[in-house]
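Q: have a look at this fold, sequence not included:
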């Protein structure tokens, strides 16, 4: 069975991005694993990208190595990727886990967001191309969310949003299984 690593680009406790991925994990626990080590990663330093790796970096690379695909949901800050998430991506450059890994992303920026997260996703596409990940176009979606759509349980009940999440998971899993055409 295909395993999809779910990575939120937000460290915020009430993040709609993380809520979307928690919902994905709850909807399909057999195929998903939610990565929760973003805040624990040290600031990237190429001098530290040697064995033995810092424990949080080793955990990240181990999670990526165990995954058949990756699904990202990240906010945009100041027109680009959040610093903590860019740091996570920087730690992937020196590893061997990303080349060829099928990746999709869901843009959860609210409808009132000035650019709809375009800057973050442009930067994300650049980095994913650099690390030679396989972007699965059908798994890249815009699913605008508001905090009001997140229940007290931290999950999203809206059937339309859940359908978009399921479609993204199916697309990235299909690519991992060799069934989908990819970009980049």
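A: Cool, got the structure. The structure presented is a predicted model; accordingly, all values stated were derived computationally and were not measured.

Q: please count neighbours and contacts with C-alpha atoms only from this point.
A: OK.

Q: measure the nearest residue in space to residue 139 that is not next to it in sequence to residue 174 for me?
A: Leaving aside its sequence neighbours, residue 139 sits nearest to residue 168 (CA to CA, 6 or more residues apart in numbering; 4.2 Å). Counting by CA to CA, to the nearest Å, the gap from residue 168 to residue 174 is 10 Å.

Q: take a look at this one as well, against the first:
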């Protein structure tokens, strides 16, 4: 029984910019993923309506339903966020707000990355993201997070990751995420 199903990860960039360094880092992570991991990028962040509990019910908008469906289908989630005004961007927080009541991240393995041109690497945004993920009952391992400082110097003009230390950091985060997923898959049903 060597047949192991692939680990399906949804990758979410917290930036809406077309040439976002966070999106580049997330794509680099996807290319560095272990052979049994498939990272699919979620591209609908900017299409989500503003969160309003009055409109969240049995029939959410198509955009919200799509996000929830993709999260449900994934074995885990990998989020890379920039830091805006000392926290994660509103578009990313909005997406996470849409899944508070529906629970798609409950007990789901998650990894979090922040990338910033600052010396701190967006640590405040990373902490904000970790706090929100914990509130959503996502399973975030301590070794499943990393802040990447001075990110602009670590990417080529084409957006390719050129820094060997960052490559290693991303591989460690992906390894932690893979272990979380495999551990969850080996637990007995109903043991959560």
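A: It's in. Please read all numbers here as calculations on a predicted model, not as lab measurements.

Q: any idea what the TM-score is?
A: Laid over one another, the chains give 0.87 as their TM-score (TM-score structural alignment, normalised by the length of the first structure), with 177 aligned residues with a CA RMSD of 1.9 Å.

Q: so for residue 168 and residue 174 of the first structure, which residue has more residues nearby?
A: The neighbour comparison of residue 168 of the first structure against residue 174 (other CA atoms under 10 Å) goes to residue 168, with 23 against 19.

Q: now do the same for the more buried one: its match in the second structure.
A: Per TM-score structural alignment, the equivalent position to residue 168 of the first structure in the second structure is residue 173.

Q: quick one on the thing from earlier: wait, what's in contact with the residue nearest to residue 139 of the first structure?
A: Counting by CA atoms under 8 Å, 6 or more residues apart in numbering, residue 168 of the first structure touches 104, 105, 106, 138, 139, 140, 141.

Q: that one belongs to a helix, doesn't it?
A: Yes - using DSSP: H, G, I helix; E, B strand; the rest coil, the assignment for residue 168 of the first structure is a helix.

Q: in stretch 171-181 of the second structure, what's buried?
A: 171, 172, 173, 174, 175, 176, 177, 178, 180, 181 (16 or more other CA atoms under 10 Å).

Q: got those as JSON lines, with distance to residue 132 of the second structure columns?
A: Listed next are these as JSON lines, based on distance: CA to CA, whole Å:
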{"residue": "171", "distance to residue 132 of the second structure": "24"}
{"residue": "172", "distance to residue 132 of the second structure": "22"}
{"residue": "173", "distance to residue 132 of the second structure": "19"}
{"residue": "174", "distance to residue 132 of the second structure": "20"}
{"residue": "175", "distance to residue 132 of the second structure": "22"}
{"residue": "176", "distance to residue 132 of the second structure": "19"}
{"residue": "177", "distance to residue 132 of the second structure": "18"}
{"residue": "178", "distance to residue 132 of the second structure": "21"}
{"residue": "180", "distance to residue 132 of the second structure": "19"}
{"residue": "181", "distance to residue 132 of the second structure": "20"}
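
Q: SS state for the residue most central in space within the first structure?
A: Centroid-nearest residue in the first structure: residue 72, 1.4 Å away (criterion: CA atoms, centre = their mean). Secondary structure, three-state DSSP: residue 72 of the first structure is strand.

Q: so what corresponds to it in the second structure?
A: In the second structure, residue 72 of the first structure lands on residue 79 (TM-score structural alignment).

Q: try residue 53 of the first structure
A: Match for residue 53 of the first structure (TM-score structural alignment): residue 60.

Q: so its match: helix, strand or coil?
A: Assignment for residue 60 of the second structure (three-state DSSP): coil.

Q: how close does residue 81 of the first structure get to residue 54 of the first structure?
A: Distance from residue 81 of the first structure to residue 54 of the first structure, by CA to CA: 23 Å.

Q: sorry, wrong one. I was asking about residue 167 of the first structure.
A: 35 Å.

Q: residue 80 of the first structure now?
A: Residue 80 of the first structure is 26 Å from residue 54 of the first structure, by CA to CA.

Q: of the two, which one has the most company?
A: The neighbour comparison of residue 80 of the first structure against residue 54 (other CA under 10 Å) goes to residue 80, with 17 against 13.

Q: so who does the nearest residue to the more buried one once chain neighbours are set aside touch?
A: The spatially closest residue to residue 80 of the first structure, leaving aside those adjacent along the chain, is residue 120, at 4.2 Å (CA to CA, 6+ apart). Listed by CA under 8 Å, 6+ apart, the contact partners of residue 120 of the first structure are 74, 75, 76, 77, 79, 80, 81, 82.

Q: one more time with 6 Å, if that's ok
A: The contact partners of residue 120 of the first structure, by CA atoms under 6 Å, 6 or more residues apart in numbering, come to 76, 80, 81.

Q: the second one contacts residue 119, doesn't it?
A: Put plainly, it is residue 80 of the first structure. Yes - judged on CA atoms under 6 Å, residue 80 of the first structure makes contact with residue 119 at a distance of 4.9 Å.

Q: helices of the second structure, start to end?
A: 21-32, 62-73, 90-97, 123-135, 164-186 (DSSP state H).

Q: look up how far residue 176 of the second structure lies from residue 71 of the second structure.
A: Taken as CA to CA, the span from residue 71 of the second structure to residue 176 of the second structure is 19 Å.
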